[in-house]
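Student: Everything below, folded, please.
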Amino acid sequence: MTNLAVSDRTATASGPRLDIDLDAVARNTRLLADRAAGELMAVVKADGFGHGAVDVARTALAHGATRLGVTSLDEAWTLRDAGLGVPLLSWLNPVDADFALAAERDVDVAVPSAQHLSAVAVAPGRSRVHLHLDAGMARDGADPAAWGTLCRAARRAEQRGEVEVVGVMGHLGCADDPDDECNTLGRTRFAWALETARAAGLRPRDRHLAATAATLTDPRSHHTMSRVGAGLVGIDPSRSTRLHPAMTLTAPVVQVRRVRGGTPVGYGHSHRTAVATHLGLVPLGYADGLPRLASGRAEVLVRGVRRPVVGRISMDQLVVDLGERGVDPGETVTVFGPGTHGEPTVAEWATWADTIEHELVTGIGARVERRTLAVPHLRSLS
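Tutor: As a prediction, the model looks like this:
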């Protein structure tokens, strides 16, 4: 026989909540700014890696970053609309993007191809551009075979007053492993790209290759600037440095039931209880960003003790084995956090789901209430 207790405290205000600790962002920024050989660009793409682009940007700028980076121009408009007037770069746009508005709103744009250069050059206004090299990922950026042609075309556009080439940028594909030969290739290719640009008559003052991992582990990849995004919110892909995770996810237990040993749990009955126990229902699932692949592996913190997630994680809910004593409906479960109180971390959830921390922090759904914990006396920047 199953005994069921149901909570009546399931309103939005007491439902799942994501707390963002901007003090952690501030501490991470200061550490990264100290490590970078040049300026620090705070990359706040994907809504600041799920932590709130404007909040993360303001915090980073107040604690050592000097400029901002995003992917799309739409992300850039959000920062400008918030009154952030610092140097800002957008580097992933289609050829029909509104480059005229970018020039008007003082947003630098990356140029990864001759087609992009043409589109930027014909747009009204004089655009500031960063020529983007593919440094070995076969992803974004110009193919090295086309680099010389791109540099010469950019120089002609510069002489016509259509663009100003202020930067050259690239990205390392294996920076999380500093000893990987891929990084040697990337550094060598980037050095060649800079020489090629200079030979074409360009004098880019901003030269940037390193992201978070390389900023922390590879001074050879530092140039005039480092671009850091994941590190701001406590993620170090190289696992070399203790950063401060800035995100904590909690939720209430909405139901508790006592079940017999052998009770099947969830879709497909992928789990059966070994002994009589209490099961707690938590209103979070894969629609909220918890990966289904973590089913049967993940843990949460309940009353200071880790308890296993059992059965398959569903779209809206998961089940926790609470053990013999159980808990009261309405009590809080910590799904992940910085780990300072024994709770699982985002890094652990990433391991359980065979993914990376970046995917988890950017995937928390809109149904989860967000609360931002501000840094005291954070100055306003405009």
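Student: CA only for contacts and neighbour counts going forward, please
Tutor: Noted.
Student: what secondary structure does Gly268 sit in?
Tutor: Under the three-state scheme (DSSP: H, G, I helix; E, B strand; the rest coil), the conformation of Gly268 reads as helix.
Student: what's the spacing between it and Arg367?
Tutor: Gly268 sits 26 Å away from Arg367, going by Cα to Cα, to the nearest Å.
Student: who has more neighbours, the two?
Tutor: For Gly268 versus Arg367, the count of surrounding residues by other Cα atoms under 10 Å is larger for Arg367: 13 against 9.
Student: I'd assumed Asp288 was in contact with the more buried one.
Tutor: Yes - using Cα atoms under 8 Å, Arg367 is in contact with Asp288, at 6.7 Å.
Student: one more to put side by side:
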Amino acid sequence: MRTGSMRVAEVSMPAIRHNVGRIRALTGGVVIAVVKANGYGHSARFAAQAALDGGATMVGVTDLEEALALREAGICGPILCWIHGTNVDFVPAVTEQIEIGVSTLTQLEALAAATIVAGKPAVAQLKIDTGLSRNGASRADWDALFARAAELHRAGTVRVRGIFSHLANAGDEADRAQAAEFDDAIATLRAHGVDPELIHLAASAATITSPHLHYTAVRVGIVIYGLSPVSDKTSAQLGLVPAMTLRSEVIMLRGVPAGTGVSYGFNHVCETATTLALVPMGYADGMPRALNGSGAWVTIAGEPRPIVGRIGMDQFIVDVGPQAGRIKLGDPVVLFGDPERGYPAVEIWAGLMHTINYEIIAGIGSRVLRIAADAEPGTDAEPSTDAGPAAQGAAA
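Tutor: As a prediction, this is how the structure comes out:
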């Protein structure tokens, strides 16, 4: 573990386990926990382990590199990945028993060829485009893809375990139209002689709002990290617990007179004499410059205090005002966390920036040390730490 880290993302393993359990209770079916993009910024390894411990059937990532990194990090449970480059080598996927989301006949043939080199069968899930117009097999390609998949399935070369698609979240009418297209794909695959075990269309939003779209599994990301995928419900209202607490510390305190300019451009000038606290995090760590002058705040000594002046690459400034006499160097600064504990919600930043909570947490930088906290949220137990790449914020 690095020592003296000034930037820490404390990741609550119990919170992730709780959130997976909440989704299992809500759906009554299989949960596929998505841990792509370094576990939405939380550490893919931490998120994968906690999700599997919490009852997830498998974890999902975007690509094979992410999947192999999880295997190298010791994650032994089922892994699915579904976006592949034109030169992808599926041999390691077959060797490491990683399930492949297949969108094209070319990918399917490449996977079949990899089984010869690896000397063992592969497992695939067929990815279908039902209207999002991204990756996935178009209706015109279904018959050829399904016929070949069925042939390989019967031969024991490639086991077709599932079929899935992804919603555009364009409203209930659009969701139902996509579901109808998906139903046609399922029926077509069955007509070719393959009855898939895992059938999944709903991601986090539809899992919460549309029980009729749950099928045999749901494939969820943001909710396992305890954040709401819908604008009209908070995490607490959904029974979720935010898993990440983003922390730093006070490294300098400076008393200044009225009229003092703060940071680049002096876009903030102190109206009265005050005390400024320097915090060593910046936009290189995922703290967007768009927060400049937005009204964003952090908590220091348990109280909210405003961020002032422009955010730099490595640091920002807080006006601690009347708290000055109660604050000392090294005091913790919480940038966001669980609002039920009095911390700023990540949705505050997202709202100020006119974006979504997904973008904020996925953008937490590589200098931020990820620490797995095994204590229940709200307790004072020491977190366990990990010195591996995932703990240090490396992409997994």
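Student: Need the TM-score from the superposition.
Tutor: TM-score for the superposed pair, counting by TM-score structural alignment, normalised by the length of the first structure: 0.88. Supporting figures: 364 aligned residues with a Cα RMSD of 2.2 Å.
Student: Quick one: end-to-end distance for stretch 277-289 of the first structure.
Tutor: Across stretch 277-289 of the first structure, the straight-line distance between its terminal residues is 27 Å, by Cα to Cα.
Student: With stretch 79-98 of the second structure instead?
Tutor: For stretch 79-98 of the second structure, the first-to-last residue distance is 5 Å (Cα to Cα).
Student: Then stretch 233-247 of the second structure?
Tutor: 25 Å.
Student: just stretch 157-177 of the second structure next, same as before
Tutor: 34 Å.
Student: and that stretch, which residues are buried?
Tutor: By neighbour count, and taking 16 or more other Cα atoms under 10 Å as the criterion, the buried residues in stretch 157-177 of the second structure are Thr157, Val158, Arg159, Val160, Arg161, Gly162, Ile163, Phe164, Ser165, His166, Leu167, Asp175.
Student: Quick check: longest helix in the second structure by residues?
Tutor: helix 172-191 (DSSP state H).
Student: That one vs the first structure - mean distance after superposition?
Tutor: On the superposed models, the aligned residues of the first structure are on average 1.5 Å from helix 172-191 of the second structure, with distances taken as mean Cα distance after the TM-score superposition for the first structure.
Student: Show me what Ala294 of the first structure lines up with in the second structure.
Tutor: Under the alignment defined by TM-score structural alignment, Ala294 of the first structure is paired with Leu291 of the second structure.
Student: Any figure for the gap between that match and Arg24 of the second structure?
Tutor: 36 Å.
Student: Just the residues contacting the one helix or strand Thr250 of the first structure maps to, thanks.
Tutor: Secondary structure from DSSP states H and E places Thr250 of the first structure in strand 247-252. If you take Cα atoms under 8 Å, 6 or more residues apart in numbering as the criterion, strand 247-252 of the first structure is touched by 10, 14-21, 51, 233, 282-284, 329-338, 361.
Student: Separate out the buried members of those.
Tutor: 10, 15-21, 51, 233, 282-284, 329-338, 361.
Student: sec struct for the residue mapped onto Gly60 of the second structure from the first structure, please.
Tutor: Using TM-score structural alignment, the equivalent of Gly60 of the second structure in the first structure is Gly69. At Gly69 of the first structure the chain is in strand, as set by three-state DSSP.
Student: what do you get for the one 5 residues further on?
Tutor: Assigned state for Asp74 of the first structure: helix (three-state reduction, three-state DSSP).
Student: What distance do you get for it to Leu92 of the first structure?
Tutor: Here the criterion is Cα to Cα. By it, Asp74 of the first structure lies 11 Å from Leu92 of the first structure.
Student: So between these two, which is more surrounded?
Tutor: In this view Asp74 of the first structure and Leu92 are compared by other Cα under 10 Å, and Leu92 has more residues nearby, 17 against 14.
Student: Mark which of the contacts of strand 247-252 of the first structure are part of strands, please.
Tutor: Among the contacts of strand 247-252 of the first structure, the residues falling in strands (DSSP state E) are Arg17, Leu18, Asp19, Ile20, Asp21, Val282, Thr332, Val333, Thr334, Val335, Phe336.
Student: which non-adjacent residue is nearest the first one?
Tutor: This means Arg17 of the first structure. The shortest distance from Arg17 of the first structure to any residue that is not its chain neighbour, by Cα to Cα, 6 or more residues apart in numbering, is 4.7 Å, and that residue is Glu369.
Student: Contact partners for that neighbour?
Tutor: Counting by Cα under 8 Å, 6+ apart, the residues that Glu369 of the first structure touches are Thr12, Ala13, Gly15, Pro16, Arg17, Leu18.
Student: Across to the second structure, which of these hold up?
Tutor: The subset of those whose aligned counterparts are also in contact in the second structure, taking both residues aligned by TM-score structural alignment, their matches' Cα atoms under 8 Å, comprises Pro16, Arg17, Leu18.
Student: could I get those residues as TSV with distance to Val86 of the first structure?
Tutor: Written out in TSV, the entries for those read as follows (distance: Cα to Cα, whole Å):
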residue	distance to Val86 of the first structure
Pro16	35
Arg17	32
Leu18	28
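Student: Mind telling me what Arg134 of the second structure corresponds to in the first structure?
Tutor: Across the alignment, which pairs residues by TM-score structural alignment, Arg134 of the second structure is matched by Arg139 of the first structure.
Student: distance of its match from Leu31 of the first structure?
Tutor: The gap separating Arg139 of the first structure from Leu31 of the first structure is 30 Å, by Cα to Cα.
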